[in-house]
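Peer 1: I would like the atomic coordinates for the input below:
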Amino acid sequence: MIALAVIAILSGAPQAQEAPVPPACVGATFVSWAACAQAATEGTPAYSLAMINLGTEAYVQGDLAAALRYYDKGEMPGQSMTSDLLFHTFRGDARRYGGRMDEARVDALIAWAFLSGRPPEGTPPDLVMPLNGELRFAVLSTILPILKEGDAEVFAQARQMYLALPAEDWLTLSQRAGALSSLGEHQEAAIASKAALALRPTDPLTQNNHCYTLVMAGRAAEGIGFCESAVSALPEMAPVRQSYATALAALGQCAEAEIQMAEARRLEPGGALYREPINCSPAG
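Peer 2: Model prediction:
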């Protein structure tokens, strides 16, 4: 489903687009996007292309902080960038991760334009990828939380398309639980999360997600044990620490919650979510 080689169409600053492309960035001499970036001159289209592909590689590997850094380096002053559905989905999610919601919505709206059959004007046909249910589901799971605070009609159309798609296996159930939780539909999210957990009951990431979903549904006492298991298995993952902190805070264990959130910040200082203060009232 995921293509790592992103092609971008740049508009503006034509003199920059005429810069020669290094052999390391094309054809039989291409080795990697890292090698291309090293050979290219910063500020040229070749360098920009290398950066956005490195960003996509980092995103696919789950490193959103690195993805955002690469995507930012791929920006060229005086130029706008249009690429395919996945690029705008990934960059939008990375921008959301960094707390840059206005920019994230720009990408999410472009992704929605592809999904709704209205790609940006002038988009070359080779950037319009075939759409199937799996791709639609994955993209909508990512962009719906970004679209929620924007145009109400667009959000309603995207949500309707999303809920019409089936969720039956572990991946789609997990994605639906996360998306619905981000939309504030917590009880529905908990149902999907429980179904995902039934398919992978010992998987620490699934345990973490189920814990967080239950906390958001107001059922922290049910979820805390899943968070404890996830932290024990994955102590170096910031999202796991953040989920545990949220569960502890919901139960009034404020000092313990702050410790866990501080660890999440240490592990991923670039995550906007981890910079938010914890709302916690000490248990009586």
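
Peer 1: use CA for all of it now, contacts and neighbours both
Peer 2: Noted.

Peer 1: check contacts around the nearest residue to Met101 once chain neighbours are set aside.
Peer 2: Nearest residue to Met101, sequence neighbours excluded (CA to CA, 6 or more residues apart in numbering): Arg95, at 6.7 Å. For Arg95, the contacting residues are Leu68, Met101, Glu103, Ala104, by CA atoms under 8 Å, 6 or more residues apart in numbering.

Peer 1: wait, what's in contact with the first one?
Peer 2: So the one you mean is Leu68. Gly55, Arg91, Ala94, Arg95, Gly98.

Peer 1: How about the third one?
Peer 2: When contacts are counted by CA under 8 Å, 6+ apart, Glu103 touches Gly92, Arg95.

Peer 1: cool, and Ile52?
Peer 2: Val6, Tyr70, Tyr71, Lys73, Gly74.

Peer 1: The protein: strands as residue ranges?
Peer 2: For the chain, applying DSSP state E gives strands covering 9-11, 80-82.

Peer 1: Select, out of those, the one closest to Glu236.
Peer 2: Counting by CA to CA, Glu236 lies closest to strand 80-82 out of the strands of the chain; the figure is 35.2 Å.

Peer 1: run this one through as well so I can compare:
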Amino acid sequence: MRRLLLALMLGALATPVWAQQDQPPLQCRYDASGRVDYQACLDASAPGTPWAMLSHINLGTRAFLNADHATAVRHYDAAQPGNGDTFYSDAEFHAYYAATLHQVGRLDDGVVQARRALAVMNADRSLPSSVRDRFSAVPVDRELVYAAILPVLHAAGDEQAEAVRVSYLQMPAVDWVSWANRAGVLQQIGDLRGALSASEQSLQLQPDHPAVLNNHCYILTLLGRANEALPYCERAVEAAPGIAGARHSLASAYAALGQCGNARVQLDEARRLDPESEDYRHDLACR
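Peer 2: Okay, here's the model as predicted:
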């Protein structure tokens, strides 16, 4: 069960090096506040051009950070070249894309993107030299990349999963975001005790954030402690009623407590909010 709330990963939107080499349409240029309206940029760009691809990447990332996986995967897919060429962008893009594909049930495609994220981040010799040169000076949040791709590689039993796990856990958790993401990652790879410990750390630092409350609720539910979990779920849904993951966690707690009607209502709402996520397609066992 995938549970990491990737909206906690506060990565910046992308401006790839290859896009900087072309003159953009007026709609794609920064405004006085230093922002770009990427929907307007997309509308003004011819399909397949660097600026259309850049717009799709940014719109996809924005949707991904808002847990809107249906929109994210649509834009990420559209950013790929239509001629079958291998597309390379920065490591964080490939990591986000990998996590999105995993969320919507396309694990094999997700592994391709996860491996690509690692290769770009590490300037792997298997990459074309032009790709290594292009991204060698692009800053990378390695913690973000590891957190996004580890559940993908783990789910696939990929040979690189263990090395990524070790590298990720060797990095210090520097703030509540780090601890919350670590809790979600550890939950996804089956280390529920480690997940609970990390979640307790994030809860101490940010006791009212809906993502933190949601993580804590779901981990406790998986540990068979639904009575303790329920108040955290209820607070998460109250704070963020439009987040499907919080609804699904609440449904899971209700189901574990035998409140089957309440569980069905919350699961149906999770499906309505996020119709593409594989997790929400499965009914919950209610005893």
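
Peer 1: Let's have the strands of structure 1 in JSON lines, adding distance to Tyr162 of structure 1.
Peer 2: Formatted as JSON lines, those follow (distance: least, CA to CA, whole Å):
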{"stretch": "strand 9-11", "distance to Tyr162 of structure 1": "28"}
{"stretch": "strand 80-82", "distance to Tyr162 of structure 1": "24"}
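
Peer 1: wait, which of the ones you listed is closest to Ala40 of structure 1?
Peer 2: Taking CA to CA, strand 9-11 is the member of the strands of structure 1 nearest to Ala40 of structure 1, at 16.5 Å.

Peer 1: rewinding a little: quick one: which of the contacts of Leu68 of structure 1 sit in helices?
Peer 2: Those of these mapping onto helices are Gly55, Arg91, Ala94, Arg95, per DSSP state H.

Peer 1: Out of those residues, give me the two with the largest separation.
Peer 2: The distance between the two most remote of those (CA to CA) is 11.7 Å, for Gly55 and Arg95.

Peer 1: Out of the contacts of Arg95 of structure 1, flag the one nearest to Glu236 of structure 1.
Peer 2: Nearest to Glu236 of structure 1 out of these is Leu68 (CA to CA; 20.5 Å).

Peer 1: Relative to Leu250 of structure 2, how far out is the aligned residue in structure 2 for that closest one?
Peer 2: Counting by TM-score structural alignment, Leu68 of structure 1 corresponds to Val73 in structure 2. Using CA to CA, to the nearest Å, Val73 of structure 2 is found at 25 Å from Leu250 of structure 2.

Peer 1: rewinding a little: which of the contacts of Leu68 of structure 1 tops the neighbour count?
Peer 2: Highest neighbour count within these: Gly55, with 31 neighbours (other CA atoms under 10 Å).

Peer 1: and that residue, how far is that from Ala152 of structure 1?
Peer 2: In terms of CA to CA, Gly55 of structure 1 sits 30 Å off from Ala152 of structure 1.

Peer 1: doesn't Met121 make contact with Leu127 of structure 2?
Peer 2: No: Leu127 of structure 2 lies out of contact with Met121 (CA atoms under 8 Å); the separation is 10.9 Å.

Peer 1: and these two? which has more neighbours close in?
Peer 2: Neighbour totals were compared for Leu127 of structure 2 and Met121, and Met121 leads with 22 against 14 (other CA under 10 Å).

Peer 1: Might you report the residue contacts of the residue mapped onto Val152 of structure 2 from structure 1?
Peer 2: Counting by TM-score structural alignment, Val152 of structure 2 corresponds to Ile146 in structure 1. Counting by CA under 8 Å, 6+ apart, Ile146 of structure 1 touches Asp93, Arg96, Met101, Ala104, Arg105, Ala108.

Peer 1: Same question for Ser199 of structure 2.
Peer 2: Trp179, Ala180, Arg182, Ala183, Val212, Asn215, His216.

Peer 1: And the third one, what's its match in structure 1?
Peer 2: I take that to be Arg182 of structure 2. Taking TM-score structural alignment, the alignment pairs Arg182 of structure 2 with Arg176 from structure 1.

Peer 1: What count of nearby residues applies to its match?
Peer 2: 29.

Peer 1: Kindly report the same for the one 10 residues further on.
Peer 2: As a burial measure, the neighbour count of His186 of structure 1 was computed by other CA under 10 Å and equals 21.

Peer 1: What lines up with it in structure 2?
Peer 2: By TM-score structural alignment, His186 of structure 1 lines up with Leu192.

Peer 1: still on that earlier bit, out of the contacts of Ile52 of structure 1, name the ones that lie in helices.
Peer 2: The helices, defined by DSSP H, take in Tyr70, Tyr71, Lys73 from the contacts of Ile52 of structure 1.

Peer 1: Touching, the last one and Met51? I think so.
Peer 2: Yes: checked against CA under 8 Å, the pair Lys73 of structure 1 and Met51 is within contact range at 6.2 Å.
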